[in-house]
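Undergrad: model this:
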Amino acid sequence: MVVLAGSMSVCPAFAEEAIVGRASVVDGDTIEIAGERIRLHGVDAPESWQLCEDGDGLRYRCGREAATKLDQFLQASRPTRCEFVERDRYRRFVAACFRADGVEVNRRLVEHGLAVDWSRYSGGAYANAQDKARAQALGIWRGRFQLPCEARARRSKQAPSC
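TA: Sure, this is the predicted structure:
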């Protein structure tokens, strides 16, 4: 079920309604509600195929871990509400999302080291959360990793767009 909430937008001429419903996880920074693919604004999570190293140098699928933990987090307080920011080049709905208890999903991913602050898009909105996760060696910060945008570029043999 999708419930449309009040209009949210950076520019009123392109206003889109917020989306509220049961979210399913596509990957660590993308969810879907009632068939609408939603990219979480301002954060970048490791890709599902991406490998990271933990504090002992052991490799693990950090993208899979991010997606799994995002799913567990969203299941704990439903429904999810996503407030429109923009449409990206793939026409995905880009949003700041919140659980039913009001906790911001985007920020929580960065706070727990499951995603990085993508300052190119966030304007540094999650920089403090990232600094705390790094200082506490949470998630990807517990070892070595490649920024997701760099990993995607390397895999496609293109220049990074970070």
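Undergrad: Only C-alpha atoms from now on, for both contacts and neighbour counts.
TA: Will do.
Undergrad: Near the residue lying closest to residue 33 once chain neighbours are set aside, how many residues? Count them for me, please.
TA: Leaving out its chain neighbours, the residue that sits closest to residue 33 by Cα to Cα, 6 or more residues apart in numbering is residue 23, at 4.8 Å. When neighbours are counted by other Cα atoms under 10 Å, residue 23 registers 24.
Undergrad: Surely residue 23 and residue 79 touch.
TA: Yes: Residue 23 lies in contact with residue 79 (Cα atoms under 8 Å); the separation is 7.3 Å.
Undergrad: Which parts of the protein are helices?
TA: Counting by DSSP state H, the chain has helices at residues 62-75, 105-111, 119-122, 127-135, 148-156.
Undergrad: measure the residue nearest to the spatial centre of the chain to residue 107 for me?
TA: Nearest to the geometric centre of the chain sits residue 29, at 2.9 Å (Cα atoms, centre = their mean). According to Cα to Cα, to the nearest Å, residue 29 stands 11 Å off from residue 107.
Undergrad: Please provide the structure for the following sequence as well, for comparison with the first:
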Amino acid sequence: MSRRSSLPSFLRPWALLLVAALGAFGAFGLSPAQWRQLERAIFGPPPRSERAAPREPFAGRPRVIDGDTMDVNGIRVRMQGIDAFEHDQQCSRAGGGRFACGAAARAELAGLIGNREVTCTPDGSLTHGRTVATCSVPGRDGPIDLNAAMVRSGLAFDCPRYSNGRYADEEAAAKAEKAGAWDGRFTYPWTHRDRANACKPR
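TA: Below is the predicted model:
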């Protein structure tokens, strides 16, 4: 049976503020893991998407977070096998100047989706509480693989460690046509996050 908080609902916002404030100031010398345990003791277990990944496909109209992350029906989805520019990343154009490639990646994903419903097929894993999935939208000639389309746009990259090279062809085509950031200079998103080996094959 799921463990639930015994704290009355009207007290929970105040308790949350207290826990956040104490955590911010490092009160009692508790580690981040200990603070998470304290929060769970007060507020109960985390949402379902943080405890276990869904196993069956799910669909809905999404809220796009960035170039490889979205919320679909209350489930935070991390698109499988790709890595898009981080929200704060800047890239250089071939002719000079810079552009916000992280914001461009988010806009590209939102544009690919439009007003359509997204269908996501999870691979059964979680990363940082996010359900890892391949997502698609209906297209004129069949479903459009959003993961592949983002790599093809030149604003996301194949991540062989998790894709096994599934999007290598899309990346090669984007590079050859100087699509997106391939037209200038950029830092790979995993390097931007100081995780240089994040996408290297296992």
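Undergrad: hang on, the earlier thing: which one of the helices of the first structure lies nearest to residue 87 of the first structure?
TA: Across these, residue 87 of the first structure has its closest neighbour in helix 119-122 (12.5 Å, Cα to Cα).
Undergrad: What range does that closest one cover in the second structure?
TA: Mapped onto the second structure using TM-score structural alignment, helix 119-122 of the first structure covers residues 160-163.
Undergrad: That stretch against the first structure, how far on average?
TA: Here the mean offset of stretch 160-163 of the second structure against the first structure after fitting is 0.7 Å, by mean Cα distance after the TM-score superposition for the first structure.
Undergrad: right, and residue 143 of the second structure touches residue 149 too?
TA: No: applying Cα under 8 Å, one finds residue 143 of the second structure not in contact with residue 149, separated by 11.3 Å.
Undergrad: Between those two, which has more neighbouring residues?
TA: Between residue 143 of the second structure and residue 149, residue 149 has the larger neighbour count (other Cα under 10 Å), namely 19 against 13.
Undergrad: Give me the aligned partner of that one over in the first structure.
TA: In the first structure, residue 149 of the second structure lands on residue 108 (TM-score structural alignment).
Undergrad: so residue 198 of the second structure touches residue 192, yeah?
TA: No: applying Cα under 8 Å as the test, residue 198 of the second structure and residue 192 come out as separate, 11.0 Å apart.
Undergrad: Of these two, which one has the most company?
TA: With neighbours defined as other Cα under 10 Å, residue 198 of the second structure and residue 192 compare such that residue 198 has more, 17 against 14.
Undergrad: What sits closest to residue 147 of the first structure if chain neighbours are left out?
TA: residue 46 (7.3 Å).
Undergrad: now for that neighbour: what does it line up with in the second structure?
TA: Under the alignment by TM-score structural alignment, residue 46 of the first structure pairs with residue 85 in the second structure.
Undergrad: show me the contacts for that match.
TA: 67, 101-102, 105, 155-156, 188-189 (Cα atoms under 8 Å, 6 or more residues apart in numbering).
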